[in-house]
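[1] what's the 3D shape of this:
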Amino acid sequence: MKAKLFFSLLALIGITALSACGDGAGDNAEGGTPEMGQTGNPTIDGLTQAISANSGNPDLYVKRGDVFYENRGYDEAIRDYTKAIQLDTTQPVYYHKLADAYLDYFKSRQALEILKSAAQRFPEDIPTLLKLSEYHLILMQYEESMKTIDRVLKIDPQNAEAYFMFGMNFEERKDTVRAINSYQEAVELDASIIGGWVNLGQLYAGLGDPLALRYFDNATRIAPNNITALHSKADYLTATNDLEGAVALYRRIITIDPQYDDAYFNSGLLYLDMDSLSKAEQQFDLAVKVSPTHIRAYYFRGLSRELQGKPAEAVSDYEQALRMAPDYEQAQERLNGLKEAG
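    The predicted structure follows:
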């Protein structure tokens, strides 16, 4: 659970409650954070200047809040989103952004209360209700999550995302049959819900049913550039011993996102299984170049080098892994073995 502190807002959130929730946001109508001066971020500094010239425009605060949020400036983002709500209480998306900032700031209870208040203010707004249901799910409040989904279906009985959320709830509660039924209903109503296809594939895979591949195929056919779908299918192919097929999918992922380090790392593991040691080493090398803190990639690059008869290079990799993770027992054992042999 992300946060233990329970934060209670008014049932229908008001300006005073929002100000307290935002740690003083809005006290300064000229931009909210005068003490910061120039931040060094040209986008933020430009928006601050625009706010100084037009302090009654809520969209400017939202835009600046978005930049702060993207850069993990959660206090500043919360202040800006709160100020935007003070200026215009009629925009549900402002509440969504504020809740997301609290959630990512490890204040999930506050985030939930923001959404509960938004759902009271906008009782017919389906995106708000779906988001509230999702947050209840995050906090493992399954009954509340499902009650909120029922509210959505009363407004729109054919809402595919509501059925998807039902599936998520049932899956979390280990009710596989009802989870499958819910996901199937979701994708029948809207085939573009890729998460539904992927989750169906994973559930059928867990049951040992080869029908799983059909669902993964549907996901990657409908969304050929969706990395989650491609990675999930690669995991399935790996589990069913189609290693070449899995490697091909990881190559495809890399063409979409060359910075996706897990594609290199997992390819390396597959090449190790196929005894293609030089290819494995190359993939682990790419993984650490993309992600220099990928501890296991250093270990497995060392292992692939050791197996190729490159002890000095392997020692260097094991030592690097141990510098980052001193309790990495496998790396220590391999290192000790090489030193004893040398």
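[2] going forward, measure contacts between C-alpha atoms and count neighbours the same way
    Fine.
[3] what does stretch 141-155 rub up against?
    By Cα atoms under 8 Å, 6 or more residues apart in numbering, the list of residues contacting stretch 141-155 from outside reads 124, 126, 129-130, 132-137, 159, 162, 165-166, 169.
[4] and that stretch, which residues are buried?
    Neighbour-count burial for stretch 141-155, counted by 16 or more other Cα atoms under 10 Å, picks out 142, 145-146, 148-153.
[5] one step back: in helices, which of the contacts of stretch 141-155 fall?
    Among the contacts of stretch 141-155, the residues falling in helices (DSSP state H) are 126, 129-130, 132-137, 162, 165-166, 169.
[6] Out of these, grab the one that's most surrounded.
    Of all those, residue 133 has the most neighbours under the rule other Cα atoms under 10 Å, reaching 30 neighbours.
[7] so how many other residues sit close to the residue lying closest to residue 186 once chain neighbours are set aside?
    Of all residues not flanking residue 186 in the chain, residue 160 sits nearest, at 4.5 Å (Cα to Cα, 6 or more residues apart in numbering). Residues near residue 160, counting by other Cα under 10 Å, number 24.
[8] surely residue 160 meets residue 182?
    No: if you go by Cα atoms under 8 Å, residue 160 and residue 182 don't touch, sitting 9.3 Å apart.
[9] any idea how far the residue nearest to residue 190 when sequence neighbours are not counted lies from residue 123?
    For residue 190, ignoring the flanking residues on the chain, the nearest one in space by Cα to Cα, 6+ apart is residue 160 at 5.9 Å. Between residue 160 and residue 123 the distance, using Cα to Cα, to the nearest Å, works out to 19 Å.
[10] Second input sequence below; structure requested for side-by-side comparison:
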Amino acid sequence: MRKLTILVLGLAVGACNHSSQPANQHQAASADSVLYSDIVRAVTDSLQQFPQQHALFYRRGLLLFNTHPDMALKDFEQAAKLDSSNTDYWACAGEAALVAGNHATAAQLFTRALQTSPNYPFLQYKLATAMVEMKQYASADSLADLLPKSGEGADQAFYLKARIAVDHKDTVATIRYLRQAMTVAGDHPEYDALMELADLLSTQRHPDALQYYVQAWKLDSTNAEPMYYAGRFQEQMQQQDAAIASYRKCVVSDPGYEAPYMALGDIYRNNKNWKDAYTFYNMAVKTAPTDALAYYQRALSQEQLGKKDMALEDYIKASSFRKDYKEAKEAIKRLSK
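    Here you go, the predicted model:
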């Protein structure tokens, strides 16, 4: 089952005015080298002259957040100490603690942020997120009940409840809450939540899985992953023509994505259509030139088409990329006779 990651989406967008990506890239560089890197140096120099300027600590925290959330946390906390009434400072400190994996500290900081802005749904949501990470499910669920059930952010309450249900291994409740989240999110659902819901329904062979895969694809038609899984589901449901169409959409969306080429090759191989199988396995090899399986399948297609010399070359390549590839080694022996 896909890991439900909906609770860490939108990091600090609402509270920090700074879009970010998951930041788990803790570099080995020393603190000084980071603080005096090209992008941060100017703010660090300014802080040497104006150490009481909370806005400078906040600005440097934003610059550090993506790559060094632990260092950003210190700057956000310092900014908050200098200006304890500023909600953004406490909120960003909580976000940095959450990303750095310090969930207890995150809960404390989001609580402080809520003291400056009571009943702010975004902060309630983030505090509940930290509580879920600490497995304080009752408190998190109570906070989820405080979130609005309509309008902007209404889906967050259901995402929280879905995450709690996941942790309790309650698939029925997870699906129910994710469906509710999709309903209130309207045209702006979370990608990971859509994919999680589609995956859960797919395992149950429920036909609604397809609509959620398609909806996830429509969020970004250059992302081929949803249509690939749609094709997998359609194959599972014995809808081969529909699966082929989905895989072909993948190829158009992202020509560099190997998986649909392999899937199409497998369909044609299973149908003994070796010419078309070769075409797609060949594309897979070009897309992923170190994939042993792609070379093996292309070799198998070439062998069936009577191109044994070319097949042998590919079997050898497959074996070179996977040293323990028993089937490839057996094929090499067979064609070397």
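[11] thinking again about what came up before, and the ones in helices among the contacts of stretch 141-155 of structure 1 as JSON lines, adding distance to residue 87 of structure 1?
    What follows is these, written out as JSON lines (distance: Cα to Cα, whole Å):
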{"residue": "126", "distance to residue 87 of structure 1": "23"}
{"residue": "129", "distance to residue 87 of structure 1": "23"}
{"residue": "130", "distance to residue 87 of structure 1": "25"}
{"residue": "132", "distance to residue 87 of structure 1": "23"}
{"residue": "133", "distance to residue 87 of structure 1": "27"}
{"residue": "134", "distance to residue 87 of structure 1": "27"}
{"residue": "135", "distance to residue 87 of structure 1": "25"}
{"residue": "136", "distance to residue 87 of structure 1": "28"}
{"residue": "137", "distance to residue 87 of structure 1": "31"}
{"residue": "162", "distance to residue 87 of structure 1": "31"}
{"residue": "165", "distance to residue 87 of structure 1": "32"}
{"residue": "166", "distance to residue 87 of structure 1": "35"}
{"residue": "169", "distance to residue 87 of structure 1": "36"}
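[12] re earlier: taking the contacts of stretch 141-155 of structure 1 together, which two end up most distant?
    Taking Cα to Cα as the measure, the contacts of stretch 141-155 of structure 1 span a maximum distance of 21.9 Å, between 124 and 169.
[13] What is the neighbour count of residue 81 of structure 2?
    Here the count is done by other Cα under 10 Å, and residue 81 of structure 2 has 14 residues near it.
[14] Apologies, that question was intended for residue 267 of structure 2.
    Close neighbours of residue 267 of structure 2, defined as other Cα under 10 Å, add up to 18.
[15] what's the answer for the one 5 residues further on, then?
    The number of residues packed near residue 272 of structure 2 is 13, by other Cα under 10 Å.
[16] Need the counterpart of it in structure 1.
    Matched by TM-score structural alignment, residue 272 of structure 2 corresponds to residue 275 in structure 1.
[17] again, but for residue 72 of structure 2
    Across the alignment, which pairs residues by TM-score structural alignment, residue 72 of structure 2 is matched by residue 81 of structure 1.
[18] Look at its match and give its secondary structure.
    At residue 81 of structure 1 the chain is in helix, as set by DSSP: H, G, I helix; E, B strand; the rest coil.
[19] Surely it is in contact with residue 100?
    No: in this structure, residue 81 of structure 1 is not within contact of residue 100 by Cα under 8 Å, at 10.4 Å.
[20] Comparing those two, which shows the higher neighbour count?
    Neighbours of residue 81 of structure 1 and residue 100, each counted by other Cα under 10 Å, are more numerous for residue 81; the result is 32 against 24.
[21] Secondary structure element holding residue 286 of structure 2?
    In this structure, residue 286 of structure 2 sits in helix 274-287 according to DSSP states H and E.
[22] In that helix, which residues are buried?
    Using 16+ other Cα under 10 Å as the burial criterion, the residues of helix 274-287 of structure 2 that qualify are 274, 276-285, 287.
[23] Go through those and name the one nearest residue 13 of structure 2.
    Out of the buried residues of helix 274-287 of structure 2, the one with the shortest distance to residue 13 of structure 2 is residue 287. That distance is 35.2 Å, counting by Cα to Cα.
[24] and that closest one, how far is that from residue 16 of structure 2?
    39 Å.
[25] next one: residue 178 of structure 2
    Taking Cα to Cα, one finds residue 178 of structure 2 at 27 Å from residue 16 of structure 2.
[26] Among the two, which residue is more densely surrounded?
    Neighbour tally, residue 178 of structure 2 and residue 16, criterion other Cα under 10 Å: the higher count belongs to residue 178, 22 against 19.
[27] What is the aligned counterpart of that one in structure 1?
    Residue correspondence, TM-score structural alignment: residue 178 of structure 2 in this structure matches residue 183 in structure 1.
[28] Surely that match and residue 169 touch.
    No: at 10.8 Å, residue 183 of structure 1 and residue 169 do not qualify as touching, with contact defined as Cα under 8 Å.
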